[in-house]
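A.B. asks: the following block contains a protein sequence and its predicted model.
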Amino acid sequence: MLAIEFEWKSGVAARDWSNVAKKGHIEVMELELKKLFDTVTSIHDEMFYLREREVEMQDLNIATYSKMATFSFLSIMVCLSVAALQLWHLKSFFERKKLL
């Protein structure tokens, strides 16, 4: 049996910080600051993405509410129209049979 494993990394986790420290000869504090800056940048980008999604979801919610209100109004109108037609039909039926 053959097993294949993948390890996906994105954002701050994708950077190899040990190589960054070796290549740049950076002090430990600078390295930590760069990590924190990348983390904050990642969180900031995620927040903007979530705000955009929130606006999209609000627009979708408003559109859905509008469609449901229209559908409900049309359903009530159809029910009232059918009731009126039934009353008219029954009245004419009973008048023909001379029961009214």
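C.D. replies: Perfect, thanks for sending it.
A.B. asks: could you use CA atoms for every contact and neighbour count after this?
C.D. replies: Noted.
A.B. asks: counting neighbours, what do you get for D38?
C.D. replies: Applying other CA atoms under 10 Å, we find 16 residues neighbouring D38.
A.B. asks: go on, the one 3 residues further on?
C.D. replies: Neighbouring residues of T41 were enumerated by other CA under 10 Å; the total is 14.
A.B. asks: how much space between S42 and L36?
C.D. replies: S42 sits 10 Å away from L36, going by CA to CA, to the nearest Å.
A.B. asks: how many neighbours does the nearest residue to G11 once chain neighbours are set aside have?
C.D. replies: Nearest in space to G11, with sequence neighbours left out and distances taken as CA to CA, 6 or more residues apart in numbering, is S42 at 6.7 Å. By the criterion of other CA under 10 Å, S42 has 13 neighbours.
A.B. asks: now name the helix or strand holding S42.
C.D. replies: helix 28-96 (DSSP states H and E).
A.B. asks: so which elements touch that helix?
C.D. replies: On a contact count with 3 or more CA pairs under 8 Å, 6 or more residues apart in numbering; DSSP states H and E, helix 28-96 meets helix 17-24.
A.B. asks: H89 versus the residue positioned nearest the centre of the chain, what's the distance?
C.D. replies: With distances taken as CA atoms, centre = their mean, M57 lies nearest the centre of the chain, 4.6 Å away. For M57, the distance to H89 equals 47 Å [CA to CA].
A.B. asks: let's bring in a second model and compare:
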Amino acid sequence: MAARRPGSPASMWPRPSAPDHKPPVTIGFEFDWRSSVSAKDWPSVAKKGKIDMMELELKKLEETIKNIHEEMFYLREREEEMQDLNRRTNSRMAWLGFLSLGICLSVAGLQLWHLKTLLERNKLL
């Protein structure tokens, strides 16, 4: 069972089924999860390309801009999908409303017909 303790990114603890388990050595370890721009090793890029810090910062910014641009296209695509889903749902709800109205009117007509025939049979109408 893994638990997170303040001050350490990840900690391992024994399972509750083995409360008497006491390991002889405590080993601490740390994970560094990175994604996108922060995942690249920019100092090694600077060493390999022998570029100055300004150019390195510009490359970082360019990578960030590319990521933002891709994210914007993704969000526009998702927005279009959601709008299409919204239109289809509204159309279906309109048809369902008309169907419900038709069923209600049909039942009302059947009730009136039944009441009329009942009253005519009992000679009240």
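C.D. replies: Sure thing, it's come through. Predicted, not measured: the structure shown is a model, and the values here were computed from it.
A.B. asks: before we move on, the earlier item: what does the residue nearest to the centre of structure 1 correspond to in structure 2?
C.D. replies: With TM-score structural alignment defining the correspondence, M57 of structure 1 maps onto M82 in structure 2.
A.B. asks: before we move on, what about K98 of structure 1?
C.D. replies: Using TM-score structural alignment, K98 of structure 1 lines up with K123 in structure 2.
A.B. asks: using the three-state scheme, assign that match.
C.D. replies: Classification of K123 of structure 2 using DSSP: H, G, I helix; E, B strand; the rest coil returns coil.
A.B. asks: number of residues surrounding it?
C.D. replies: K123 of structure 2, neighbours per other CA under 10 Å, totals 8.
A.B. asks: now for it: which residues touch it?
C.D. replies: For K123 of structure 2, no contacting residues are found, by CA atoms under 8 Å, 6 or more residues apart in numbering.
A.B. asks: hang on, W33 of structure 2 in a helix?
C.D. replies: No: counting by three-state DSSP, W33 of structure 2 is located in no helix; its state is coil.
A.B. asks: what does it correspond to in structure 1?
C.D. replies: By TM-score structural alignment, W33 of structure 2 lines up with W8 in structure 1.
A.B. asks: again with L99 of structure 2
C.D. replies: Counting by TM-score structural alignment, the partner of L99 of structure 2 is L74.
A.B. asks: also M53 of structure 2?
C.D. replies: Mapped onto structure 1 by TM-score structural alignment, M53 of structure 2 lines up with V28.
A.B. asks: in this structure V37 of structure 2 contacts K66, no?
C.D. replies: No: contact criterion CA atoms under 8 Å: V37 of structure 2 and K66 do not qualify, at 9.8 Å.
A.B. asks: from one end of stretch 46-58 of structure 2 to the other, what's the distance?
C.D. replies: By CA to CA, the extent of stretch 46-58 of structure 2 from end to end equals 12 Å.
A.B. asks: ok, residues contacting it?
C.D. replies: Applying CA under 8 Å, 6+ apart, the contact partners of stretch 46-58 of structure 2 are W42.
A.B. asks: what are the buried residues along that stretch?
C.D. replies: Buried residues in stretch 46-58 of structure 2, counting neighbours by 16 or more other CA atoms under 10 Å, are found at L56.
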